[in-house]
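Engineer: structural data only, the sequence is not supplied:
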């Protein structure tokens, strides 16, 4: 295999690895046991078994978008910006799970989900010049908005 082909595959491996690591760490801190079940949750919350497939699709599309943005970056500085932006987003994604489930602080998670949504909106905006990336990231943006509404309904039941 040529060095050029190996370099070309590196972004795919990195994006897949970060997506997998984010999913595994997020899953490890997610406890839907007695504490979570005792929360007053809205009637419109989807069944718990749907969250895994939804996040799997979102992580896959986000990793794909990251690779497309990396490939479209005109220079090393732009590629570093792609790494920074998608890396920050992965950190915020994981932080929400740690805050909500690990620390059991839905109120703090409600503040953090705004930052997460803004980071996804930033990714959507920064990728608009890369064909197809906006469409790949749109489910993530909508899902985080939905998760934020669900988080708010838990923090402010009956509001």
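Structural biologist: Alright, I've got the coordinates. Because the structure is a prediction, the values reported are computed rather than measured. Numbering: from 1, shown residues only.
Engineer: hey, let's count contacts and neighbours off CA atoms from now on
Structural biologist: Fine.
Engineer: the chain: helices as residue ranges?
Structural biologist: Ranges of helices in the chain, per DSSP state H, are 3-29, 34-38, 51-72, 76-97, 106-126, 133-155.
Engineer: of all those helices, which one is nearest residue 44?
Structural biologist: Set against residue 44 and scored by Cα to Cα, those come closest in helix 133-155, at 8.6 Å.
Engineer: between helix 106-126 and the closest one, find me the angle.
Structural biologist: 170 degrees (axes from the mean of the first three to the mean of the last three Cα atoms, to 10 degrees).
Engineer: next up, a structure to set beside the first:
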């Protein structure tokens, strides 16, 4: 059972401020996305053999922005509720434990894209997203005991992670767990109305 670890936890000021709590994961996720060169990432994504129900690449940006926002809201809500003067000692402990779990999951979340699209290591990316899903599931349980709204605010994120895990494993399997040299010569935006992948006719 994870406990509160100050060295592995974001500063309290981040959780206590609603704007900082919501905007930090959005800003970090956006920064990682741009650092992975979006055009190159889309070219790789379009070149991969994909499992059924894979969305077009344009879906991921808006989806993750919403999920990062909900994640930040859950963090603020749990922290402000669990550390309120009238809250019990157990709520205080669970809130701080959740703050450490939250920080760990955010790190696991941010490392997935570089692992998958830059390093092109689908096995490591799969291990990462499985660990991420486990941590988020536990975090939802912990913070849900502090404040049910905070727990439920993580439900869409957890659901999306289940779908993303399916995509990660599916892509890894269909491409022989080797993504090296997987890239098309054009980004999706250069072919309007086209969302075909290399495995489609």
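Structural biologist: Structure's in. What do you need? Since we're looking at a predicted model, the values are computed, not measured.
Engineer: just to revisit the earlier point, in CSV: the helices of structure 1, plus mean neighbour count and distance to residue 45 of structure 1.
Structural biologist: Output for those, formatted as CSV (neighbours: other Cα atoms under 10 Å; distance: least, Cα to Cα, whole Å):
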stretch, mean neighbour count, distance to residue 45 of structure 1
helix 3-29, 15, 19
helix 34-38, 10, 12
helix 51-72, 19, 10
helix 76-97, 18, 17
helix 106-126, 19, 15
helix 133-155, 19, 7
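Engineer: just put those helices in CSV and tack on distance to residue 44 of structure 1.
Structural biologist: Shown next, in CSV, are the helices of structure 1 (distance: least, Cα to Cα, whole Å):
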stretch, distance to residue 44 of structure 1
helix 3-29, 22
helix 34-38, 15
helix 51-72, 14
helix 76-97, 20
helix 106-126, 18
helix 133-155, 9
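Engineer: just checking, residue 170 of structure 2 touches residue 51?
Structural biologist: Yes - Residue 170 of structure 2 is in contact with residue 51 according to Cα atoms under 8 Å; the separation is 5.4 Å.
Engineer: spell out for me which residue occupies the centre of structure 1.
Structural biologist: Nearest to the geometric centre of structure 1 sits residue 93, at 4.8 Å (Cα atoms, centre = their mean).
Engineer: ok, residue 23 of structure 1 - contacts?
Structural biologist: Residue 23 of structure 1 makes contact with 55, 56, 59, according to Cα atoms under 8 Å, 6 or more residues apart in numbering.
Engineer: what's the counterpart of it in structure 2?
Structural biologist: Superposed on structure 2 with TM-score structural alignment, residue 23 of structure 1 falls opposite residue 29.
Engineer: ok, residue 136 of structure 1 next?
Structural biologist: Using TM-score structural alignment, the equivalent of residue 136 of structure 1 in structure 2 is residue 153.
Engineer: please apply the same query to residue 95 of structure 1.
Structural biologist: By TM-score structural alignment, residue 95 of structure 1 lines up with residue 111.
Engineer: state the distance from that match to residue 150 of structure 2.
Structural biologist: Plainly put, residue 111 of structure 2 is 24 Å away from residue 150 of structure 2 if you go by Cα to Cα, to the nearest Å.
Engineer: now residue 135 of structure 2
Structural biologist: Distance of residue 135 of structure 2 to residue 150 of structure 2, computed by Cα to Cα: 15 Å.
Engineer: again with residue 170 of structure 2
Structural biologist: Counting by Cα to Cα, the gap from residue 170 of structure 2 to residue 150 of structure 2 is 31 Å.
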